[in-house]
Structures are given as structure tokens and as C-alpha cells.
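Asker: Sequence plus the predicted model coming up.
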Amino acid sequence: MHKPPRQTARDFDPDVLELFDRYVHGGIDRRGFLSGAGRIVGAAGAVGVLAALSPQFARAQQVAPDDQRLLATYREFDAPLGSGRGRGYLVRPSDTTAALPLVLVVHENRGLNPHIEDVARRIALEGYIAFAPDALFPKGGYPGDEDAARALFATLDQDDARQDFLAAARWLHGLEGGNGRTGVVGFCYGGGMANWLATQLPDLRAAVPFYGPAPPLENVPGIKAELLVVLASNDARVNALWPAYEAALQAAGTTYALFQPADTEHGFNNDTTPRYDEAAAADAWSRMLALFARTLKSPA
């Protein structure tokens, strides 16, 4: 059966996209989005818009969970300074016994959903051991529904969550079969976590925060990793933090690059929603892989 063409951000009113961004990040609830969008596109149209903007995991999946090129499992780890115990999705290539570089993958503000698991598999196919922790594990794990996940996420103790991700990164760094060279990539909430982890882990080689909030600026001198900062062009909420963050990076002498493709929305790398920009996402992904290859695969 012929599939209808994928919608893009250009198919939606910018004010609707701004409302959706607020909804996704907890600024308004589902009713608030439908009410606000209804004033723009009508009540019936608002329901359709929400459905269109919501993730379509199966359609976007690139690597099947049972792909024979990979070994995938869920692994638990100790997080004594956080929730006590964490769990994540561990994926590695199945065709090698060589020590491989390591990449921590940090999800958005809905926990370890199918999209982030697919992202971990995509990275593993490039010759890495990828580990994607689930911040919602102490709450029972990703509940299988984005609205429920978002509500559950709001109940997290964020101090514990940060310590859980820190424990996950340290666990991954010492994983058997790894080469001890670790990078991190994160998206939205995960981008902010990637920024923060870079300030806490002097052994981290590379960090790629996608449209994530800046870390506390006083901690920026602790960053030893090389950064690839990926921002959308139409993302006032996150972009407002960038000038001060960039000034702090420059003052600290941190090696970094900024990639901010034109005409992109927050979430442009996420191919499960219309905010996805195929060309910009491909370019960002290519730059990320180049950074990881140079810093994680090379022994230097």
C-alpha cells in the first residue's frame, strides 16, 4: 500500500508548533494544547494536528530490535548516589570480539522509548557499544505511552536522575569489551544531560548535545571532552542560553563546534514526528559520527 507523504514542520502553523513545544516540555497539558491549537485551526483540527505531531515509532524505525547484526539486551547498574539502581538498553555489533568505543545515549523527557532504542541500535551499527539508560526505571520504566511517560517524568527527583546518568556513564566506561574511550549524545532533556555530564566526567572524550539546555556555567571549566553543540534555528527557549554558554566555553578554552542548520525546529533529528528535517538530521548525524570516530576510535 502506498504511504502518504511524510508531513514536515512547514505544514503546520508556527504558533501551533510553539504550543506543541510547550506541551512536550510540560508548560501546558494536553487540554491546554488542544484549547490553544483550537483557537488557531478549530477544535476538530486541533485533534488532528496533535495526532499528526505525535511520534510514529514504527514508521520511523530504521533498525529492527532483532537485527542479527547486533546483540541487544537490558542491563542494570548500581546507582548508589541516585535512585540506587538503574537500567538501560545495551547494544553492540555481533560480528566482532574486538574492544569497541563506547557511547552513552540519553533520551528526551519521556524516558527510554522505542525511538531512543532505535537510535542506540543505529549507533551500534557504526561500530560502537551503545548504552541508553532509562531515567524512568525507578518509577517502573517507560510506560509505553508518551503522555503517561511525560507525566511520570515530572515526578522524578532530578538530583537522583543526574546521579543515575553519572553512574551509568561510569559503568559503561569500565564495561568489559569496551576500549575505555567514551562519548555521550543526548536529545532535548538528554542534550542538557550530555552538557552536564561533560562537566562531571574528566575522562569523557566527546559530547554531542542536541538542542539541550546549558549546564551551570561555573562548571564549564570542568569540561575536558570535545563538544559538538547541535541547535535548531527556531528554538527560542534553548537558544537563549547559548550566548552565555559559548562565552563560558571560550573562556575555558574548551574545544567545541556549533552546528545550527537553518529553518529547523527543536527536535529536528527525531524522525518520528513532523518536526524532523531529513537533510539537517543527516548532516548532524554525519558530524556526530566524525567526532566519535576521531575521538573514540583513535587511541590518541
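Answerer: Structure's in. What do you need?

Asker: When you work out contacts or count neighbours from here on, use the C-alpha atoms and nothing else.
Answerer: Fine.

Asker: Check which helix or strand residue 59 maps to.
Answerer: Using DSSP states H and E, residue 59 falls within helix 57-60.

Asker: Who are the packing partners of that helix?
Answerer: helix 114-124 (3 or more CA pairs under 8 Å, 6 or more residues apart in numbering; DSSP states H and E).

Asker: Now find how far off-centre the helix it packs on is within its chain.
Answerer: Computed by CA atoms, centre = their mean, to the nearest Å, the chain-centroid distance of helix 114-124 equals 10 Å.

Asker: quick one: the strands in the stretch 151-300 of the chain?
Answerer: Under the criterion DSSP state E, counting those that start in this stretch, the stretch 151-300 of the chain contains strands at 178-187, 206-210, 226-230, 256-259.

Asker: Comparison target below:
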Amino acid sequence: MKRLLLFLAALAVASTASAQDWAKARLDKSPRHLEWVTLKVGDRDVKCFVGYPEVKTKATAIVLIHEIFGLSDWMRGMVDQFAEAGYIAIAPDFLSGAGPNGGGTDSFGANDNVRGKIQGLADSQVMGDVKAAAEYVAKLPAANGKVVVGGFCWGGAKTFNYAVTGADFKAGLVFYGSAPKPEQMAAIKAPIYGFYGGNDARITAAVPEVTTQMKAAGKTFDQVTYEGAGHGFMRAGEDPAATEPNKQARLEGWKRIKAILSKI
């Protein structure tokens, strides 16, 4: 029985790793400068993955907040893809120091372990990590001082949460993330741009009400729902096995991202 359990555990880890082999393969071929940095946030060391664009001028920066699956290969790949688009990108590992032997996302193995730990993170800790990452990239010599924050799934909700802290950043990109309470929205300073899947009722069904609430609070909330796309389409649409609606939503989502960022 013990051997069987060890085999199943190893199989789960292998399955988790292989699920994003395509993302890692793309990342490994990147010609851009990618690096790890460690930020001191209180008494914690927060590991962050940073990507630099190949441009002549100082660039706008974006803080990316990962999915509930942690700082995965796909999430690091998104850092590279934002760098490819001309932006400095940074993605903190919000599980830094929370894993076995003080490790981060990589130390947990199976996705269920990662998901469970992330759900238990204090919102105040996550907001502190986002703030530290934003302050770090804003002051880089290659940066122009403008900072955008964007997140996916769990990270989409945390992007909205960061906005209600009253933080001063240029725009929030919320990818299929839930919204804060309406009474919190008055504190939002940045325009919020939402990206939602038409086949994701758990999140998307609330969008009309959120739109009304943001309007009542006098805040900018510009959202698009991509018909036929499911939850997580920015990742699922890149998978070689992607459905056509997810693939199309991702392509249209990227066009919209670039259009938004070009005006900042």
C-alpha cells in the first residue's frame, strides 16, 4: 500500500509538470532577459520572476498576479509574453516561504496542494507583496514609472482587491476574477478592464451587477465577455489542445490588452 501511495503521489507530480510542458518549452526559447529577484516584504523574502522587453526607451511595467495554481510555467511564460509586447513584467510567487523547507510554488508538487495553500493566504499579505512588486518595477532604470496591475482567476480577484486599497496605479486588468463589495469601490483610483468568458457563469453572471455598482461609485469599469470561452481562457487558449472559443478569446484578449496598454 505504501508503495502504491508513493507511486500515485509521483504520478500526480509528473502530471502537474507535464500539463504545462508546452509553456516551459516556449519560455526556454525566449531571447529576452528573464531573471529571478527576491524582494524583502516585512520579514518575508518574496521571489519574483521578471522579464525585460527589447526596446530603446523606458517601458511601462506590469505586475502580474498568478492563478490559484501559483507561479507556474505558464505564468512565467506570461511574464515573457508581456516583455515581448514591450513591457517590463514582474510576477511574485505569493507562496514564497510557505512551502516545505521554506520553498514556494515549486515545492508543493500537486496542484491541489498549491490551491489549498493559496486559498489560506491572508489578503493583507498578498496586497503587501503586490505593493512591493509595484514599487520595485516602478524604480527600475529601464522603467518609465508607470505601473499596471493584472491578474488571472484568483489573481483577477486580487487585482480588484488591490484597487480598493486606493493604490495609485495606471490600470487594472481583471481576467475572470470576482469583484469586491460595492461599498469598497469608492476607494478605487485606477480604471478597471475586465476580461470574462461567456461559458463561465460562476464569475460572469455577476458582471452586469458589478458594472452597475462600479458606475454608481463613479468608477471606470470597461469589460468584455468572450462568447463560448470558459474560465481561464488566457491559459487554456494557449494550450495546444485548446478549444476554438478559448483560442479565439485569448487572441482577442491579447489584442485588447495591447490596445489598452498602448494608451497608458
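Answerer: Yep, it's here. These figures come from a predicted structure and were not determined experimentally.

Asker: After superposition, what's the TM-score, could you say?
Answerer: TM-score of the superposed chains, computed with TM-score structural alignment, normalised by the length of the second structure, equals 0.82; 240 aligned residues with a CA RMSD of 2.4 Å.

Asker: coming back round to it: mean deviation of the helix holding residue 59 of the first structure from the second structure?
Answerer: Here the mean offset of helix 57-60 of the first structure against the second structure after fitting is 2.4 Å, by mean CA distance after the TM-score superposition for the first structure.

Asker: Give me the buried positions along the helix or strand that that helix is followed by.
Answerer: Next helix or strand after helix 57-60 of the first structure toward the C-terminus (DSSP H and E): strand 70-79. With burial defined by 16 or more other CA atoms under 10 Å, the residues of strand 70-79 of the first structure counted as buried are 70-72, 77, 79.

Asker: what packs against the helix or strand just after strand 70-79 of the first structure?
Answerer: Along the chain past strand 70-79 of the first structure, the next helix or strand (assigned with DSSP H and E) turns out to be strand 84-93. For strand 84-93 of the first structure, the packing partners by 3+ CA pairs under 8 Å, 6+ apart come out as strand 70-79, helix 114-124, strand 129-133, helix 158-173.

Asker: Out of these, which is the most enclosed?
Answerer: Among these, ranked by average contacts under mean count of other CA atoms under 10 Å, first place goes to strand 129-133 (a mean of 30).

Asker: Provide the aligned range in the second structure for that strand.
Answerer: Residues 88-92 of the second structure are the counterpart of strand 129-133 of the first structure, counting by TM-score structural alignment.

Asker: Now render the helices and strands packed on strand 84-93 of the first structure as CSV, adding distance to residue 40 of the first structure.
Answerer: Shown next, in CSV, are these (distance: least, CA to CA, whole Å):
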stretch, distance to residue 40 of the first structure
strand 70-79, 44
helix 114-124, 30
strand 129-133, 38
helix 158-173, 35
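
Asker: Out of the ones you listed, flag the one nearest residue 142 of the first structure.
Answerer: Closest approach to residue 142 of the first structure among those is made by helix 114-124 (9.4 Å; CA to CA).

Asker: what's the mean gap between the closest one and the aligned bit of the second structure?
Answerer: Helix 114-124 of the first structure: mean distance to aligned residues in the second structure after superposition is 0.4 Å, counting by mean CA distance after the TM-score superposition for the first structure.

Asker: Show residues contacting that helix.
Answerer: With CA atoms under 8 Å, 6 or more residues apart in numbering as the contact definition, helix 114-124 of the first structure has outside contacts at 57, 60-65, 70, 89-93, 105-107, 129-132, 270, 272.

Asker: With residue 201 of the first structure as the reference, measure out to the alignment partner in the first structure of residue 263 of the second structure.
Answerer: In the first structure, the residue equivalent to residue 263 of the second structure is residue 294, according to TM-score structural alignment. Distance, residue 294 of the first structure to residue 201 of the first structure, by CA to CA, to the nearest Å: 19 Å.
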